[in-house]
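In: Dropping a prediction and its sequence here:
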Amino acid sequence: MPYDHRKTTRRTPTPTPTSSHTPGSVLTRALALAGCCAVLAGCGASQAAPPGGKAQETRLESATQSLPPVASGGQPSRSPQAAPQSSRSPQPVSQGNRPLAGRTVVIDPGHNSGNFRHSREINQKVNIGTTRKECDTTGTSTDAGYTEASFTLDVSHRLRDLLTARGAKVVLTHDADRPWGPCIDERARIGNAARADAVVSVHADGSAVGHRGFHVILPARVRGGSADTAKIVGPSRDLGEDIVDRFARATGTSPANYLGSGTGLDVRDDLGGLNLSTVPKVFVECGNMRDPKDAQLLTSAAWRQKAAQGLADGIATYLKG
């Protein structure tokens, strides 16, 4: 609530009357006037607010402002100092600065650095709606050994911070807080359980040298077994198109030159994370780790921040649309 800046009136103490015929009357009046000045000066001093007494502190300042200090010769003058700014409460964050308030976004960092040490677990097959497939994979890496799992977690953290700043509730499917996984079917269940408004699975590709650029994977229309993507195909495409547009702007990179006919969009029916989702979801392959030029971008912290910004902008555009 804004502070009430209405002024309050303070009554000045009146000195005891003395006879004008008394020899000490002039001195008495001078001393009385000095006492009044002392009272006023005391009111202008810095006062410590009582515990929890913010309102009392404000009333004190308001009263002080209504009493101009007394200049030499006993004439009042207006103080040149403004009211202390430290007593004002910070203004609440406006809804305009948190446009995604009330929205839930699930971020799925692809793979897990621990998968390399748990081949038996991740090779176990799980139901992906239409068939059975390995629980998870290790992911790819650059020629220098920078792993996809490290890349996806870093970008996911940056993306989380950007979305949270806009007011969104963000859920990560994992945060390097488990030794391996989660499996692809569990990743889908996490997004479904959160009733997410959007789910983005962050990845980087491992294609041939010369294959450059990013692309977004959309769910195909799948119905069979435990999979039914009919309700999410349309919204997921909208989400994917917004991400393609914003990602290109933020990173300055182009859609993949090796699939998607230059649109940056690829439709697949073999990914359990998409087949089993009941909420809008896409996979984003941010670049090709096996191409030296793309790898140079993917290993740059500054570029990863741009990638996160592009993802955040795309998600926000979709949610506000």
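Out: Structure's in. What do you need? Numbering: from 1, shown residues only.

In: From now on I want contacts and neighbour counts done on CA atoms only, so please keep to that.
Out: OK.

In: And the host helix or strand of Val105, what does it pack against?
Out: Secondary structure from DSSP states H and E places Val105 in strand 104-109. Helices and strands touching strand 104-109, by 3 or more C-alpha pairs under 8 Å, 6 or more residues apart in numbering; DSSP states H and E, are helix 148-165, strand 169-172, strand 198-205.

In: Contacts for the second one next, please.
Out: For strand 169-172, the surrounding residues in contact (C-alpha atoms under 8 Å, 6 or more residues apart in numbering) are 101-109, 160, 163-164, 194.

In: swap in stretch 194-211?
Out: So stretch 194-211 is contacted by 103-110, 140-141, 148, 151-152, 155-156, 171, 191, 239, 256-258, 279-292, 315, 319 (C-alpha under 8 Å, 6+ apart).

In: Could you give me the buried positions within that stretch?
Out: Buried residues in stretch 194-211, counted by 16 or more other C-alpha atoms under 10 Å: 194-206, 211.

In: Show me which of these is closest to Asp185.
Out: Ser201 (13.0 Å; C-alpha to C-alpha).

In: Filter the contacts of stretch 194-211 down to just the buried residues.
Out: 103-110, 140-141, 148, 151-152, 155-156, 171, 191, 239, 256-258, 279-292, 315, 319.

In: could you pull out the strands for the stretch 201-321 of the chain?
Out: Remark: strands assigned in the stretch 201-321 of the chain by DSSP state E, counting those that start in this stretch are 215-219, 223-224, 227-228, 265-268, 281-288.

In: on that earlier part again, of the helices and strands packed on strand 104-109, which approaches Thr64 most closely?
Out: Closest among the helices and strands packed on strand 104-109, using C-alpha to C-alpha: helix 148-165, at 39.5 Å.

In: Which strands or helices does that closest one pack on?
Out: Applying 3+ C-alpha pairs under 8 Å, 6+ apart, we find helix 148-165 packed against strand 104-109, strand 169-172, strand 198-205, helix 301-320.

In: this is the comparison structure:
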Amino acid sequence: MPYDDSPPPTRRARPLAVAAALAAVSLTAAGCGGEQSDRPDAAPPRPGADGVSPSASASASASASASGKPLPKGPLTGRTVVIDPGHNPGNRDHTREINEQVDMGTGRKECDTTGTSTNDGYAEARFTLDVSHRLRALLEAEGARVRLTHDADRPFGPCVDERARIGNEAKADAVVSVHADGSAVGNRGFHVILPARVKGGGADTTPIVKSSADLGARIAGHFARTTGSAPSNYVGGKTGLDTRDDLGGLNLSTVPKVFVECGNMRDPEDAALLTSESWRQKAAQGMADGVSSYLKG
């Protein structure tokens, strides 16, 4: 969930529909090829639990996988992907810190939020880490250098400005922020949030709007095909794509970036999927296939 516990209002959908994305997927196969409310500032990066700046840890060896083993050679060799697991399991114990205002480029918002959860208590922060680990493994298997903005290795955060900065400093070819929504019962399906054209303060998304839209459309198409989930019935006009200008993690990005809201944790039917290990693997695979399709061009 991007960073409020309330669902965002339906916003203008990009003209790229999931059907078009799925058509692009078919061509590629044929050989033609979360933050609900953001918050970050120009404050210096906060140290992690080990006293090391997450930006520094994210800049670790580019030639090694998360396990420390050499990366295999593959179609994504030489490409860098940053995965941003939404929220942090420790945020709930650091409400004062995460409520501090930070700069989101065009205004100020809280550093982060706790995220949402299922009615049975499965936290979004746990979900996002699990899916992010699966996504990292899949991308590394294709040779990509993968970095996480955090791995629950710090007390809270990072703040949304720092999340954007980690991707920028890594000069990532793509950034995916993993989330799940917290909307009303009956609101179902996934959606991918794209950056709006924003220019003001420290934000200028002009250079990344088009590439992020391409990345998002490819992820939406593959996600739908792999998971069997339908595009959201309450956000994005059933295209599976939603454009927003109020998320610091997108506003402050200088590299292609999207948020993926994998489903609605407050709807029992969606919650049954989100709590399923086999479905989470499919979700990670759908995102990995979309990222791979985008990076291969």
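Out: That came through fine. All of these numbers come straight from a predicted model, not from anything done at the bench.

In: Once they're superposed, what TM-score comes out?
Out: Here the TM-score for the pair of chains, by TM-score structural alignment, normalised by the length of structure 2, is 0.76; 227 aligned residues with a C-alpha RMSD of 1.0 Å.

In: Now tabulate the helices and strands packed on strand 104-109 of structure 1 in CSV and tack on distance to Ile122 of structure 1.
Out: Converted to CSV, these look like this (distance: least, C-alpha to C-alpha, whole Å):
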stretch, distance to Ile122 of structure 1
helix 148-165, 14
strand 169-172, 19
strand 198-205, 17
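
In: Trp180 of structure 1: which of these is closest?
Out: Among these, helix 148-165 sits nearest to Trp180 of structure 1 (C-alpha to C-alpha), with 10.9 Å.

In: mean deviation of that closest one from structure 2?
Out: Here the mean offset of helix 148-165 of structure 1 against structure 2 after fitting is 0.2 Å, by mean C-alpha distance after the TM-score superposition for structure 1.

In: Next: stretch 238-251 of structure 1.
Out: Looks like 0.3 Å for stretch 238-251 of structure 1 (mean C-alpha distance after the TM-score superposition for structure 1).

In: In structure 2, point out the residues matching that stretch.
Out: Under the alignment (TM-score structural alignment), stretch 238-251 of structure 1 falls on residues 214-227 in structure 2.

In: what sits up against the matching stretch?
Out: For stretch 214-227 of structure 2, contacts defined as C-alpha under 8 Å, 6+ apart pick out 16-19, 21-22, 24-25, 174, 191-194, 229-231, 240-241, 256-258, 279, 282-283, 285-291, 293-294.

In: Then stretch 107-120 of structure 1?
Out: So stretch 107-120 of structure 1 is in contact with 122, 136-139, 147-150, 152-153, 156, 160, 170-176, 179-181, 187, 199-203, going by C-alpha under 8 Å, 6+ apart.

In: picking up where we left off before, matching residues in structure 2 for the strand holding Val105 of structure 1?
Out: So strand 104-109 of structure 1 sits over residues 80-85 in structure 2, by TM-score structural alignment.

In: how distant is that stretch from the center of its chain?
Out: In terms of C-alpha atoms, centre = their mean, to the nearest Å, the centre of stretch 80-85 of structure 2 is found 8 Å from the chain centre.

In: how big's the offset between it and structure 1?
Out: Mean for stretch 80-85 of structure 2 is 0.1 Å (mean C-alpha distance after the TM-score superposition for structure 1).

In: Now do the contacts for whatever residue of structure 1 lines up with Thr254 of structure 2.
Out: Counting by TM-score structural alignment, Thr254 of structure 2 corresponds to Thr278 in structure 1. Going by C-alpha under 8 Å, 6+ apart, Thr278 of structure 1 touches 192, 228-229, 231-232.

In: Give me the buried subset of the residues you listed.
Out: By neighbour count, with 16+ other C-alpha under 10 Å, the contacts of Thr278 of structure 1 hold 192, 228-229, 232 as buried.

In: JSON lines for those residues, including distance to Gln95 of structure 1?
Out: Below are the buried ones among the contacts of Thr278 of structure 1 laid out as JSON lines (distance: C-alpha to C-alpha, whole Å):
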{"residue": "Asn192", "distance to Gln95 of structure 1": "27"}
{"residue": "Asp228", "distance to Gln95 of structure 1": "36"}
{"residue": "Thr229", "distance to Gln95 of structure 1": "34"}
{"residue": "Ile232", "distance to Gln95 of structure 1": "29"}
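
In: between these, which is nearest Thr64 of structure 1?
Out: Ranked by distance to Thr64 of structure 1 (C-alpha to C-alpha), these are led by Asn192 at 58.9 Å.

In: Tell me the counterpart of the closest one in structure 2.
Out: So Asn192 of structure 1 corresponds to Asn168, using TM-score structural alignment.

In: any idea which helix or strand carries its match?
Out: Assigned by DSSP H and E, Asn168 of structure 2 belongs to helix 160-169.

In: what's the average distance of that helix to structure 1?
Out: Relative to structure 1, helix 160-169 of structure 2 is 0.2 Å off (mean C-alpha distance after the TM-score superposition for structure 1).

In: Quick check: buried residues in that helix?
Out: 160-168.

In: follow-up on the earlier one: buried ones in the match of stretch 238-251 of structure 1?
Out: 214-224, 226-227.

In: Give me the most central residue, structure 2.
Out: Taking C-alpha atoms, centre = their mean, the centroid of structure 2 lies closest to Ser177, which sits 1.1 Å from it.

In: What separation do you get for the counterpart of Arg158 of structure 1 in structure 2 and Gly200 of structure 2?
Out: Here Arg158 of structure 1 is matched to Arg134 in structure 2, going by TM-score structural alignment. Distance, Arg134 of structure 2 to Gly200 of structure 2, by C-alpha to C-alpha, to the nearest Å: 36 Å.
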